[in-house]
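Student: Predicted model follows, preceded by the sequence.
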Amino acid sequence: MRRPLIFSFVVALAGIRITSSTSSPEGDVFTEFAMNLHRAIQLVDTGENILFSPLGVSLILGMIRLGANGTTLHQIKQALKLQGNQESEEFPGLQKLSAVISEENKEFTFNLANALYLQEGFRVKEKYLHSNKNFFKSAIKLVNFQDSKASAETISGWVDMQTNGKIRNLFSSEDIGPLTKIVLVNAIYFKGEWKHKFVPDATRLEEFKVKRGVTAKIPVMRLRLKTKLGYFSANNLNYQVLELPYKGDALSLFLALPSQNVEIGDLEKLMTTSVMKDWFTALNTEEVEVALPRFKIEHKVDLKGSLLKMNVTDLFNQNCDLSGITDAPNIYISKVVQKVTIEINEEGSEAAASTGMQAAAMSMTNHSFVADHPFLFFIKHNQSGSILFMGKVTNPDVGDARGRDVESL
């Protein structure tokens, strides 16, 4: 039996450093994909803290989609919730996001880069290369995957550069084999300042309830500001949602915090596209006392298992149809990896993501948002609705975010 060629791709995201909208149809598509991906990751990833980029995964699947046919194409389109036949019609929000990124914006830094690394001598269809270059602005690079160490260093070096040094050593020689023919890489880097910065002198060591009976001492930032806040309830589960905008208001960090007696997993089960749409319409501008841990997370996700849970199966077996990429037979995907880091502190951010639920704002005179127990977060591009980064914090101490001045706190 002929051994299959191995087609592998990886997505890398830079970390976020955080220091002290109206919904659209394409935004709904982005949100639905993000919710489905989050649910799938939860099923296969048992880490305390979880971090991933729905945007990065959707871009890589979009790059694959340009060369997929048959059932393989159908599964990708189903996962991405795509409509239409033309590539430009299927990524309506990406044009808006790309326009913001391409503008000279002094309020924040956002770099998005894609690359295709091809085995020297391996024949790839010109149409596929041109489509990736024209639509995704992908760089086309030739390497020799037979030298696994050199090719791993080359790709990792590109990711390192694109993410401003936040993602290092993404690939090792063990990740690349003699059958590897193509590697697709996506790198995202974001750095932004809070619209309302936290005051470093207000940061204090406080207890964070990791789980029942387990606490950790964490530097907690505090700030009183006017921002959007909402109180929600579903199935006897109460929680808050807070928006912290970045300078320029194009991007925002959203935090979802369950009440003290609610497990974070129960809140995750409630999250759907319609629930998140309710969040954005029901938030009210309030004077809020915010207490947020300063933390740093680095997380590497093997996305193959998650995509299988989302019924993207043919990519990973000999039923894979990538005939739009090459005429070579027996091509399939071998690896899907994403590595993301995020750091939250007083200055800003630097990044290298139920049915019948009823939402209502409760009447309160004093508003507070105290994240002293597990919470969910995501960074959203407000115009397109694209979720760039999304994650869960159950133990801020794991990432060693105690910082430069923890000894003096």
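Tutor: Thanks, I have the structure now. Numbers count the residues shown, from 1 in each chain.

Student: contacts and neighbour counts: CA atoms only from here.
Tutor: Fine.

Student: What ranges does the stretch 251-400 of the chain have for its helices?
Tutor: Along the stretch 251-400 of the chain, counting by DSSP state H, counting those that start in this stretch, helices occupy 264-270, 273-282, 304-309.

Student: mind checking which of these is nearest residue 376?
Tutor: When these are compared for distance to residue 376 using C-alpha to C-alpha, the nearest one is helix 264-270, at 7.9 Å.

Student: so what does the helix or strand encompassing residue 241 touch, helix or strand wise?
Tutor: Of the helices and strands defined by DSSP states H and E, residue 241 is found in strand 237-245. Secondary-structure packing of strand 237-245 (3 or more C-alpha pairs under 8 Å, 6 or more residues apart in numbering; DSSP states H and E): strand 214-234, strand 251-258.

Student: Okay, one more to line up with it:
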Amino acid sequence: MKPLVILLLLTVLAATANAAHVPAAATPPPYNYEDFAQAMNHFNAKMYKQIIEMSEDKNVVFSPLSISQVLGMILAGARTSTRSQIMQTLGVPGVSDLTVHENMLGATDLLPQSGNGPALDIANGIFVQEQYQLYENYTQLLQDYYNAVSQSFNPSNSQEASDRINQWVADQTNDMIQKLVNPGMFNGLTRLALLNAVYFNGQWKEKFTSSRFPLRFHLTDGSTKNVERMRLRSHLHRLIDRTTLQMDFVAIPYSSGPTPTTIMVIGKPINTRGLTELTPSALKALSKLNPSEWAVVDILLTMPKFNVSSEINAKKVLQKMGITKLFNRWESDLSGMNEEPLYCSDFVHKSKIEVDEKGTRAAAATVAIIMSRTIQMYQSFVVNKPFFFGIYNVPSKMFVFMGRVNNPLQE
């Protein structure tokens, strides 16, 4: 069996499929959501390409939903060329900021909620430096369109700040994501941290069966490994693309009533040992995948169980995709947050997925650290003339040594 590429779609099929696949309780937003979903899928495909190239042969999992939510919250405070770069990279340069935020909200409203079927829980948060005031219209927008809850913290105590944020992330992801941030990310110039957490838990519509016989899995270097296998006989959507993507896809539905709204897409290469490089045409084809349009066929699916964890430097990924000014101390314009000059110092993403016979658990978290670019001022003390020195003992309140230096070159 050839290597698999895991395309975990942490969005409902409504993002790209026809209206018949939208949950009955959800109402599509009253704007052209399909254009927005297509733009976001293209953004996701480009991000996938960058992350794969940076990860070499390592396993990878990430949530484009989580990253785009934090990017949307930054966009709400971005101005001038910083804003333009974000809009261009998202693929929506010709629309208003409000339209983007409305569509972001529309997308999350269409996601499965806790109850009968798979659940995808999303939380957004803002940690703001104590006594620091963000513009009220900025925090209100984040509350209205991202359901972001704001709380204060003390980044000068870097260990405490790190612990509080990591605890928030662990709480939102059922402890699947640990230690998203570290104390080195915070200091007295940290003004806020924008956070997103995603937790997914879904059972297969039809359970797989396990096997005591291992699956021989072919690695990219030509070697093989015996891995745990699971099997499923079912009617599944399948697409064989022998031209642009040169991949064989199958869609595995999660349990959610008669019409599945959330699926896992698995794609394996047709003619090569590993996954081929994604060309521009392949990226476009990947972004337009619509499993609801694939043929339904009888399949005996055999695949490995797997657990994958990734920590991604999303700052580097976004810079390669064209967002550079946001991270430049002197060029960033986040004046929609506060009048103080601000920039993004860190943009980090962690994700984890566990797949077995019963279903899938997955979680992701993203943080953007916003800093003041103000140079910390120090009082000047230059010793460039004859000086007194002494070694003073505090408990005894006495000098142990005393002296003077008229010429530092003279012994």
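Tutor: Happy to help now that I have it. As the structure is a prediction and not an experimental result, all values here were calculated from the model.

Student: returning to that earlier point: most packed of the helices and strands packed on strand 237-245 of the first structure?
Tutor: With neighbours defined as mean count of other C-alpha atoms under 10 Å, these peak in mean count at strand 251-258, which reaches a mean of 23.

Student: quick one: that strand aligns where in the second structure?
Tutor: Correspondence between strand 251-258 of the first structure and the second structure is established over residues 262-269, with TM-score structural alignment as the criterion.

Student: ok now the matching stretch, how far from the chain's centre?
Tutor: Stretch 262-269 of the second structure has its average C-alpha position 20 Å from the chain's average C-alpha position, going by C-alpha atoms, centre = their mean, to the nearest Å.

Student: same question, stretch 247-265 of the second structure
Tutor: In this view, stretch 247-265 of the second structure has its centroid 23 Å away from the chain centroid, taken as C-alpha atoms, centre = their mean.

Student: What residues sit buried inside it?
Tutor: Applying a neighbour-count criterion of 16 or more other C-alpha atoms under 10 Å, the buried positions in stretch 247-265 of the second structure are 247-256, 260-265.

Student: likewise stretch 58-78 of the second structure?
Tutor: Taking 16+ other C-alpha under 10 Å as the basis for neighbour counts, the residues of stretch 58-78 of the second structure that come out buried are 60-78.

Student: who's in contact with residue 215 of the first structure?
Tutor: 207, 208, 209 (C-alpha atoms under 8 Å, 6 or more residues apart in numbering).

Student: host element of the second one?
Tutor: This points to residue 208 of the first structure. With elements delineated by DSSP H and E, residue 208 of the first structure resides in strand 204-211, which encompasses its position.

Student: Read off where that strand ends up in the second structure.
Tutor: Applying TM-score structural alignment, one finds that strand 204-211 of the first structure aligns to the residue range 213-220 of the second structure.

Student: can you give me the strands for the stretch 301-409 of the first structure?
Tutor: Remark: strands of the stretch 301-409 of the first structure, listed N- to C-terminal, are 331-344, 348-351, 358-359, 367-370, 375-381, 387-393; assignment by DSSP state E, counting those that start in this stretch.

Student: So what angle separates the directions of the longest one and strand 387-393?
Tutor: Orientation of strand 331-344 of the first structure against strand 387-393 (axes from the mean of the first three to the mean of the last three C-alpha atoms, to 10 degrees) gives an angle of 70 degrees.

Student: just to revisit the earlier point, hey, which of the strands of the stretch 301-409 of the first structure is tucked in deepest?
Tutor: Here the criterion is mean neighbour count by mean count of other C-alpha under 10 Å, and of the strands of the stretch 301-409 of the first structure the winner is strand 348-351, at a mean of 26.

Student: From the contact counts, what lies against it?
Tutor: Using 3+ C-alpha pairs under 8 Å, 6+ apart as the contact criterion, the secondary-structure elements in contact with strand 348-351 of the first structure are strand 16-18, strand 180-193, strand 331-344.

Student: how about the ones you listed in a markdown table, adding distance to residue 268 of the first structure?
Tutor: A markdown table is the format used below for these (distance: least, C-alpha to C-alpha, whole Å):
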| stretch | distance to residue 268 of the first structure |
| --- | --- |
| strand 16-18 | 22 |
| strand 180-193 | 25 |
| strand 331-344 | 20 |
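
Student: check which helix or strand covers the residue nearest the centre of the second structure.
Tutor: By C-alpha atoms, centre = their mean, the mean C-alpha position of the second structure lies nearest to residue 67, the distance being 3.2 Å. Applying DSSP H and E as the criterion places residue 67 of the second structure in helix 64-75.

Student: Just after that helix, pick out the following helix or strand.
Tutor: Stepping forward along the backbone from helix 64-75 of the second structure, the first helix or strand reached (DSSP H and E) is helix 80-90.

Student: which part of the first structure lines up with that next one?
Tutor: Taking TM-score structural alignment as the measure, the first structure aligns residues 70-80 with helix 80-90 of the second structure.

Student: quick one, the helix of greatest length in the second structure and helix 280-287 angle?
Tutor: When the second structure is scanned for its longest helix (criterion: DSSP state H), the result is helix 33-55. Counting by the same axes, to 10 degrees, helix 33-55 of the second structure lies at 120 degrees to helix 280-287.

Student: separation between residue 205 of the second structure and residue 120 of the second structure?
Tutor: Here residue 205 of the second structure is placed at a distance of 16 Å from residue 120 of the second structure (C-alpha to C-alpha, to the nearest Å).

Student: Who has more neighbours out of the two?
Tutor: Set side by side, residue 205 of the second structure and residue 120 show more neighbours around residue 120, with 22 against 19, by other C-alpha atoms under 10 Å.

Student: what span of the second structure lines up against stretch 288-298 of the first structure?
Tutor: Stretch 288-298 of the first structure covers residues 299-309 of the second structure once aligned (TM-score structural alignment).

Student: Quick check: buried residues in that stretch?
Tutor: For stretch 299-309 of the second structure, the neighbour count (16+ other C-alpha under 10 Å) marks 302, 303, 304, 305, 309 as buried.

Student: what does stretch 137-153 of the second structure give?
Tutor: 138, 139, 141, 142, 143, 145, 146, 148, 150, 153.

Student: can you put those residues in CSV and add secondary structure and distance to residue 271 of the second structure?
Tutor: Conversion of these to CSV gives the following (DSSP: H, G, I helix; E, B strand; the rest coil; distance: C-alpha to C-alpha, whole Å):
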residue, secondary structure, distance to residue 271 of the second structure
138, helix, 51
139, helix, 51
141, helix, 49
142, helix, 47
143, helix, 49
145, helix, 45
146, helix, 43
148, strand, 46
150, strand, 51
153, strand, 54
